[in-house]
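Peer 1: A structural model of the following input is requested.
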Amino acid sequence: MQFSSTETYVATEDLTVAVNAAVTLERPLLVKGEPGTGKTELARQVAMSLGMEIIEWHIKSTTRAQQGLYEYDAVSRLRDSQLGDERVHDVSNYIRRGKLWQAFAAPERVVLLIDEVDKADIEFPNDLLQELDRMEFHVYETGETVRARQRPVVIITSNNEKELPDAFLRRCFFHYIRFPDMETMRRIVEVHHPGIKERLLTTALTQFYEIRDQAGLKKKPSTSEVLDWLKLLLAEDLDPEDLAREGASSLPKLHGALLKNEQDVHLFERLAFMARRER
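Peer 2: This is a model prediction of the structure:
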C-alpha cells in the first residue's frame, strides 16, 4: 500500500515519500508546519488512500497521556456500590478505553491521529514512549496487558508551539510541511475550486503572496484562509479588476478572510497611509 495525492488533497513528492517511509519503518510520522497547512487533513487522507479507518485523538492543554490508554471511573464504581449495583464486582465495567486502546484493539490496521501534541504538558510525549514503541500497555486495575492486534499507522501533528523531547523525536519519522509555492497552491485551489478563471486566480494569488511576504506581519495567512478568501471572491462574482489595490501595502478586498487580528490590519492601514503621503 502506497500513499499518494487524492482527489481532494494535493500531496507534494517529499510529503508522499515521508508518509510511505514512516509506514514502511512502522514508526510514528511527526508532521510539523504552520497552522492551516493541512496536517490534520493529511491523516484523514492517508486513511482514505490506504483504505483504513481513522481514530482521531485531539490533544488539549489538559490532556494526559493516560487518557489515551484508559481511564478508571472510581467515582461511578463508588456510587454503584452505595446503590447495591451488581456491576461493582467486575472492575472492567468502570474501565473506559482511550484512543490508543481503540487503535490497538481494532480488528484491522487503522490510522491513529494524535493531533497537536505540542498543546499538552511537556511530559506528555515522553509518557507515551513505551506504548508507542512496544505497542502494548498494562491495565493495573484488571491485571491485563493490552497488545496491538495490528500496528497502527501513527501520525502526530505539531504546530511548533513548544519543543518536543529528544527521546520522543528519536522514535519518529519527521516531516515539515513547507508552505506551498505558487504552482502547488494553484493545484490545491483547483481541487477545491475547479474551473476558477485563470486571470482571477493569478491576481488573487499574487496579492496573497504579497501579503504573506509583508514584513512585520504577526500571523501570515495560511492555505485554509486563501481557500476561504477565494470562495468569497467567487461568491461575490468579482473580476480581476475588482481586486485592484492602490499598491502592495493596501488592504485587499474582503481582507477579513486573510488577516485575523487587528495588529495586521493596522499594519496595512499604516503602510497605505504612508504610501499616500509620499506621493
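Peer 1: okay, CA-based contacts and neighbour counts for the rest of this
Peer 2: OK.
Peer 1: What residues sit buried inside the helix or strand hosting residue 46?
Peer 2: Element membership for residue 46 (DSSP states H and E) is helix 39-50. Counting neighbours by 16 or more other CA atoms under 10 Å, one finds that the buried residues in helix 39-50 are 39-40, 42-47, 49.
Peer 1: Packing partners of it?
Peer 2: If contacts are counted by 3 or more CA pairs under 8 Å, 6 or more residues apart in numbering; DSSP states H and E, helix 39-50 sits against strand 29-33, strand 53-58, strand 110-115, strand 153-158.
Peer 1: List of residues touching the second one?
Peer 2: The one in question is strand 53-58. With CA atoms under 8 Å, 6 or more residues apart in numbering as the contact definition, strand 53-58 has outside contacts at 43-44, 47, 68, 99, 102-103, 109-116.
Peer 1: For the comparison step, fold the sequence that follows:
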Amino acid sequence: MSHTLFEGSDHYVATADLMMAVNAAITLQRPLLVKGEPGTGKTMLAEEIARALGRELIVWPIKSTTKAQQGLYEYDAVSRLRDAQLGEARSQEVGHYIIKGKLWEAFDAEQAPVLLIDEIDKADIEFPNDLLRELDQMEFYVYETRQQVRARQRPIILITSNNEKELPDAFLRRCFFHYIRFPDADTLRQIVQVHYPDLREQLIGEALEVFLAVRELPGLKKKPSTSELLDWLRLLADERLTPGEAPLAASLRGASAPPHAGALLKNEQDQHLLERLIGLVKNRR
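Peer 2: You can find the predicted model right below:
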C-alpha cells in the first residue's frame, strides 16, 4: 500500500535522518520505535505525521498497570451480570459488553490511521511480547464472540520509549528503530523560531548559550530538555515576569543563576549544583 512521504511540517522541525526513519518504517510496514531523552518531541512526532499525511491519530498511552489485552478489547462481565440481575434483555448478547481497545479502533478505521503506543517501557516487561502476533499479523481473536478481527488497512504505528527498561529482542526485531539525538544549537534555534516566531534574536541567542551551558554542567542529574527550553523562553519573553533589558547578562558572566531556573532544573540537587558552581566562579575572581 502506498503512502505519501513524510517531509516534516511547519509545526515540527524534523531532521533528515528522522524523516528518513519515518518513511522507511512506512515503506517496510513495520512499527517505528522511537527513543530519545524525555522532551525531545517523540509524542509530538506522531501528531505531526498524522497532520502531514492527513490521517486520524489514535493514541494509546501506556502506564505501569497497562496490559496488552486492553489494547485489543475488554469484556465487561460485571456490567453484564448487573444487567442480567435487573432483567435487561441486552444482557443476552455478549457483544454489548465488549469494549474496543485502541488497536481494534486502528484496525477498524477506513483509512490507515497513525497509532501512537506512547511510552511502552512504562509497562510490564512482558507487555511488548504480548503484542507480537497482533502487530505482525494485524489480527486477533475475540473469544467471547468467536470473532476474528482483522485490520482493514495496516496502520502507521509509532512506538515511543524513554529507555526506562530494555525491550525484548523478539519485539525489537519487528520494529524499525530510530534514536532522536538531542538537537544541536542550529536545530534548537529553528525549533524556537517555529514556536515563537516573534521572539527577539538577541534573547534567543543568549538563552540558547545559557541553556546549553546548563546542560553541560558536570554531575547534572536531569538535563533540561527541548520542551523545558521552550517553557523557559516563554517566561523570559514575558516582561511582567522578567523585567529589565538584559535578564541573562549576569548568567552569561557566571555571576548568578539564570532567571526562572526552576523551568530548567527540576530537582534540588541540580539547583544546588548550579549554585555551588556559580559560587566557585565568584570566588576565583
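Peer 1: aligned partner of residue 63 of the second structure in the first structure?
Peer 2: When the first structure is aligned by TM-score structural alignment, the residue opposite residue 63 of the second structure is residue 60.
Peer 1: So its match is in contact with residue 121, correct?
Peer 2: No: Residue 60 of the first structure is beyond contact range of residue 121, at 9.2 Å (criterion: CA atoms under 8 Å).
Peer 1: any idea how far the counterpart of residue 116 of the second structure in the first structure is from residue 96 of the first structure?
Peer 2: The alignment partner of residue 116 of the second structure in the first structure, by TM-score structural alignment, is residue 113. For residue 113 of the first structure, the distance to residue 96 of the first structure equals 19 Å [CA to CA, to the nearest Å].
Peer 1: cool, residue 119 of the first structure as well?
Peer 2: Counting by CA to CA, the gap from residue 119 of the first structure to residue 96 of the first structure is 23 Å.
Peer 1: The two: who's more crowded?
Peer 2: The neighbour comparison of residue 119 of the first structure against residue 96 (other CA atoms under 10 Å) goes to residue 119, with 19 against 15.
Peer 1: Next, the contact list for the residue nearest to the more buried one when sequence neighbours are not counted, please.
Peer 2: Spatial nearest neighbour of residue 119 of the first structure, excluding adjacent residues (CA to CA, 6 or more residues apart in numbering): residue 61 at 5.1 Å. Counting by CA under 8 Å, 6+ apart, residue 61 of the first structure makes contact with 119-121.
Peer 1: which of those residues line up with contacts in the second structure?
Peer 2: Retained in the second structure: 119-121, out of those (criterion both residues aligned by TM-score structural alignment, their matches' CA atoms under 8 Å).
Peer 1: Report the two of the contacts of strand 53-58 of the first structure separated the most.
Peer 2: Maximum pairwise distance among the contacts of strand 53-58 of the first structure (CA to CA): 22.3 Å, between 109 and 116.
Peer 1: what's the matching range in the second structure for stretch 13-25 of the first structure?
Peer 2: Aligned by TM-score structural alignment, stretch 13-25 of the first structure falls on residues 16-28 of the second structure.
Peer 1: how much does the matching stretch stray from the first structure?
Peer 2: Stretch 16-28 of the second structure, aligned to the first structure and superposed, deviates on average by 0.4 Å (mean CA distance after the TM-score superposition for the first structure).
Peer 1: buried set for that stretch?
Peer 2: Neighbour-count burial for stretch 16-28 of the second structure, counted by 16+ other CA under 10 Å, picks out 18-26.
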